[in-house]
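heads up, no residue letters with this:
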């Protein structure tokens, strides 16, 4: 799951409030956000398998907004062929096995981050047909998603590579993500309040134990038109428009 995401613009002040950015630091923070968005472009819809850049918050030694390459490359993957093969499998990282998987262990222990998104896309399968939904907050505020990263090798045009961390789905995702390759509904690790600091600052095992049980229920699933293919919407504002589709009536 979570192989397609969205991030937009003009939400600087909301991010600043949610992250507790001091007033005297806001100008620098806003400039970083604008610079990153100009660099990676606006995304209404992005597939992970395009390996796009995503806006990322890192906190050591200080808070910075940087572009991250979606598809984590572990430090031990030296050859380009190995790296190319790995990134197809490291778009997401299951929170339950972060410290078990060789690709994720070091990043989880040393390099946890926050991915800045407006929402993500998921498919509901009904009678062999997949219906896309855009998942976002009810009040449309931006999401802050737990991630892990590694310093990027020289051949990658970003300073870091990253994975989005996932956890078992809530009630909404159980309804929507009803044909998961993982065998169960999944969702991104959406963080709020004190859990932002817990994820980025606590020891790895403690961060996992505390954050994996955070319940996020103030979400909505918006049915949208076909995103890909010959007649797909692609990276356009229409990717967020409710088409008033009722799949159960099809």
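Great, that's in hand. Fair warning: this is a prediction, and the values are worked out from it, not measured in the lab.

only C-alpha atoms for contact and neighbour calcs from this point on.
Fine.

Which of the helices or strands spans residue 179?
Using DSSP states H and E, residue 179 maps to neither a helix nor a strand.

isn't it right up against residue 125?
Yes. Taking C-alpha atoms under 8 Å as the definition, residue 179 is a contact partner of residue 125 at 6.4 Å.

Could you name the helices and strands sitting against the helix or strand that contains residue 46?
Assigned by DSSP H and E, residue 46 belongs to strand 43-47. Using 3 or more C-alpha pairs under 8 Å, 6 or more residues apart in numbering; DSSP states H and E as the contact criterion, the elements in contact with strand 43-47 are strand 4-7.

What is the strand it packs on packed up against?
strand 43-47, strand 112-117, strand 119-126.

quick one: contacts of the helix or strand following that strand?
Scanning forward in sequence from strand 4-7 by DSSP H and E, the next helix or strand is helix 12-19. With contact meaning C-alpha atoms under 8 Å, 6 or more residues apart in numbering, helix 12-19 is reached by 26, 29, 30, 33, 141, 142, 193.

tell me the secondary structure for residue 244?
coil (DSSP: H, G, I helix; E, B strand; the rest coil).

what's near enough to touch the closest residue in space to it that isn't next to it in sequence?
Using C-alpha to C-alpha, 6 or more residues apart in numbering and skipping the chain neighbours, the partner closest in space to residue 244 is residue 223 (6.6 Å). By C-alpha under 8 Å, 6+ apart, the contact list for residue 223 reads 131, 132, 133, 134, 241, 242, 243, 244, 245.

Please tell me how far residue 223 sits from residue 106.
Noted for residue 223: a distance of 38 Å to residue 106, by C-alpha to C-alpha, to the nearest Å.

and if you look at residue 225?
Applying C-alpha to C-alpha to residue 225 and residue 106 gives a distance of 39 Å.

before we move on, what about residue 148?
9 Å.

who has more neighbours, those two?
Shown here are residue 148 and residue 106; by other C-alpha atoms under 10 Å, residue 148 has more neighbours (28 against 19).

what sits against the spatially most central residue of the chain?
Nearest to the mean C-alpha position of the chain, by C-alpha atoms, centre = their mean, lies residue 164 at 4.9 Å. Applying C-alpha under 8 Å, 6+ apart, we find residue 164 in contact with 91, 92, 93, 115, 145, 146, 147, 148, 188, 189.

can we see that at 7 Å?
Counting by C-alpha atoms under 7 Å, 6 or more residues apart in numbering, residue 164 touches 91, 92, 93, 146, 147, 148, 188.

In a markdown table, list those residues along with distance to residue 174 and secondary structure.
Shown next, in a markdown table, are these (distance: C-alpha to C-alpha, whole Å; DSSP: H, G, I helix; E, B strand; the rest coil):
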| residue | distance to residue 174 | secondary structure |
| --- | --- | --- |
| 91 | 21 | coil |
| 92 | 18 | strand |
| 93 | 19 | strand |
| 146 | 20 | strand |
| 147 | 22 | strand |
| 148 | 25 | strand |
| 188 | 13 | strand |
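
also this one, for the comparison:
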């Protein structure tokens, strides 16, 4: 599962970073605002790079609405949780099948939150990739699927896979993790010539080799009526359990 993410870098930092990975610029630059905590259940915008326009970054509402539900997306989202798509079933489920075949995307992030269960309590952990340039968390890409509801109006979902050893300790109940792609597989994920067999192999083996770190953060993340889109929400709490 992955229902909360962060993208704390400014537009210039992101576009500069992408120059060495997959050059792309924000299509609507004035609309972009960094965030410390995006809660998927609010269906706010994160940012994607699409198969058919790989040089552009677009906002997309989190929670995929399939083409057959686009006439009433609010009703669909009330009944269906499409914030994540399990890699094992994206070519089978009607909500995801067409997008898996024709509309794959990369989703920009520099962190995400997972629940860690301990003594009957769910503790949110912030997960990130430290680097020399960004010790607080470098930019990475989730594998995703998208749909287009109208001109430049997109919805998207994050692919999840079985957790590796590290994330089995973090997300120790469901043991799932979002598919953070290795940089050398970005183009393969967006390749319109890839078939389901190739994509299934990519999802099974394409998780980045870059190391993640994780630490516990405030349980405000789980509380209603609190604005957690603030810097404090990524700061480690006193519980010093670090993976």
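Ah, there it is. Remember, predicted model here, so these are calculated numbers, not experimental data.

Just give the TM-score of the two.
Remark: TM-score between the superposed chains equals 0.85 [TM-score structural alignment, normalised by the length of structure 2]; 229 aligned residues with a C-alpha RMSD of 2.3 Å.

and the gap between residue 100 of structure 1 and residue 107 of structure 1?
12 Å.

between those two, which one's more packed in?
Ranked by neighbour count (other C-alpha under 10 Å), residue 100 of structure 1 and residue 107 place residue 107 first, with 25 against 10.

quick one: what's aligned to that one in structure 2?
Using TM-score structural alignment, the equivalent of residue 107 of structure 1 in structure 2 is residue 99.

my guess is its match meets residue 154, correct?
No. Assessed by C-alpha atoms under 7 Å, residue 99 of structure 2 is found out of contact with residue 154, at 11.9 Å.

Now the common contact residues for these two.
146, 147.

residues in contact with stretch 224-235 of structure 2?
By C-alpha under 7 Å, 6+ apart, the list of residues contacting stretch 224-235 of structure 2 reads 35, 36, 37, 38, 126, 217, 218, 220, 221.

Please convert those to a markdown table, extending it with distance to residue 50 of structure 2 and neighbour count.
Shown next, in a markdown table, are the contacts of stretch 224-235 of structure 2 (distance: C-alpha to C-alpha, whole Å; neighbours: other C-alpha atoms under 10 Å):
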| residue | distance to residue 50 of structure 2 | neighbour count |
| --- | --- | --- |
| 35 | 21 | 19 |
| 36 | 23 | 21 |
| 37 | 23 | 22 |
| 38 | 20 | 22 |
| 126 | 27 | 24 |
| 217 | 32 | 20 |
| 218 | 34 | 19 |
| 220 | 33 | 13 |
| 221 | 30 | 20 |
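
Now distance to residue 49 of structure 2 too, for the residues you listed, in TSV please.
As requested, the contacts of stretch 224-235 of structure 2 are exported to TSV (distance: C-alpha to C-alpha, whole Å):
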residue	distance to residue 49 of structure 2
35	18
36	20
37	20
38	18
126	24
217	29
218	31
220	31
221	27
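
Nearest to residue 163 of structure 2, out of these: which one, please.
The closest of the contacts of stretch 224-235 of structure 2 to residue 163 of structure 2 turns out to be residue 126 (C-alpha to C-alpha; 15.6 Å).

isn't there a helix covering the closest one?
No. Counting by three-state DSSP, one finds residue 126 of structure 2 to be strand, located in no helix.

Kindly check the end-to-end length of stretch 101-113 of structure 2 for me.
Note: stretch 101-113 of structure 2 ends 28 Å apart using C-alpha to C-alpha.

Now find how far off-centre that stretch is within its chain.
How far stretch 101-113 of structure 2 lies from its chain's middle: 5 Å, per C-alpha atoms, centre = their mean, to the nearest Å.

Distance to residue 65 of structure 1 for the contacts of residue 223 of structure 1 - can I get that in CSV?
Shown next, in CSV, are those (distance: C-alpha to C-alpha, whole Å):
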residue, distance to residue 65 of structure 1
131, 34
132, 30
133, 28
134, 25
241, 28
242, 31
243, 34
244, 36
245, 37
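
now, the most widely separated pair of those residues?
The widest separation within those (C-alpha to C-alpha) is 13.8 Å, between 131 and 241.

The two: which is more packed in?
Neighbours per residue (other C-alpha under 10 Å) separate residue 131 of structure 1 from residue 241, with residue 131 holding more: 19 against 14.

residue in structure 2 matching residue 146 of structure 1?
With TM-score structural alignment as the criterion, residue 146 of structure 1 pairs with residue 143.

Can you name the residues in contact with the longest helix seen in structure 2?
Identified as the longest helix of structure 2 according to DSSP state H is helix 196-205. With C-alpha under 7 Å, 6+ apart as the test, helix 196-205 of structure 2 has contacts from residue 87.

Check which element follows it along the chain.
In N-to-C order, the element after helix 196-205 of structure 2 by DSSP H and E is strand 213-216.

number of nearby residues for residue 109 of structure 1?
Neighbours of residue 109 of structure 1 (other C-alpha under 10 Å): 16.

Please tell me how far it sits from residue 150 of structure 1.
Taken as C-alpha to C-alpha, the span from residue 109 of structure 1 to residue 150 of structure 1 is 11 Å.

cool, and residue 6 of structure 1?
22 Å.

and if you look at residue 50 of structure 1?
Residue 50 of structure 1 is 19 Å from residue 150 of structure 1, where distance means C-alpha to C-alpha.

In this structure residue 144 of structure 2 contacts residue 160, no?
No. Checked against C-alpha under 7 Å, the pair residue 144 of structure 2 and residue 160 is beyond contact range at 9.0 Å.

Have a look at those two and say which one is more surrounded.
Between residue 144 of structure 2 and residue 160, residue 144 has the larger neighbour count (other C-alpha under 10 Å), namely 31 against 22.

Centroid-wise, who is the farthest residue in structure 2?
Distance-from-mean max, structure 2, by C-alpha atoms, centre = their mean: residue 119 at 28.2 Å.

hey, which helix is longest across structure 1?
helix 26-40.

in it, what's buried?
26, 29, 30, 32, 33, 36, 37 (16 or more other C-alpha atoms under 10 Å).
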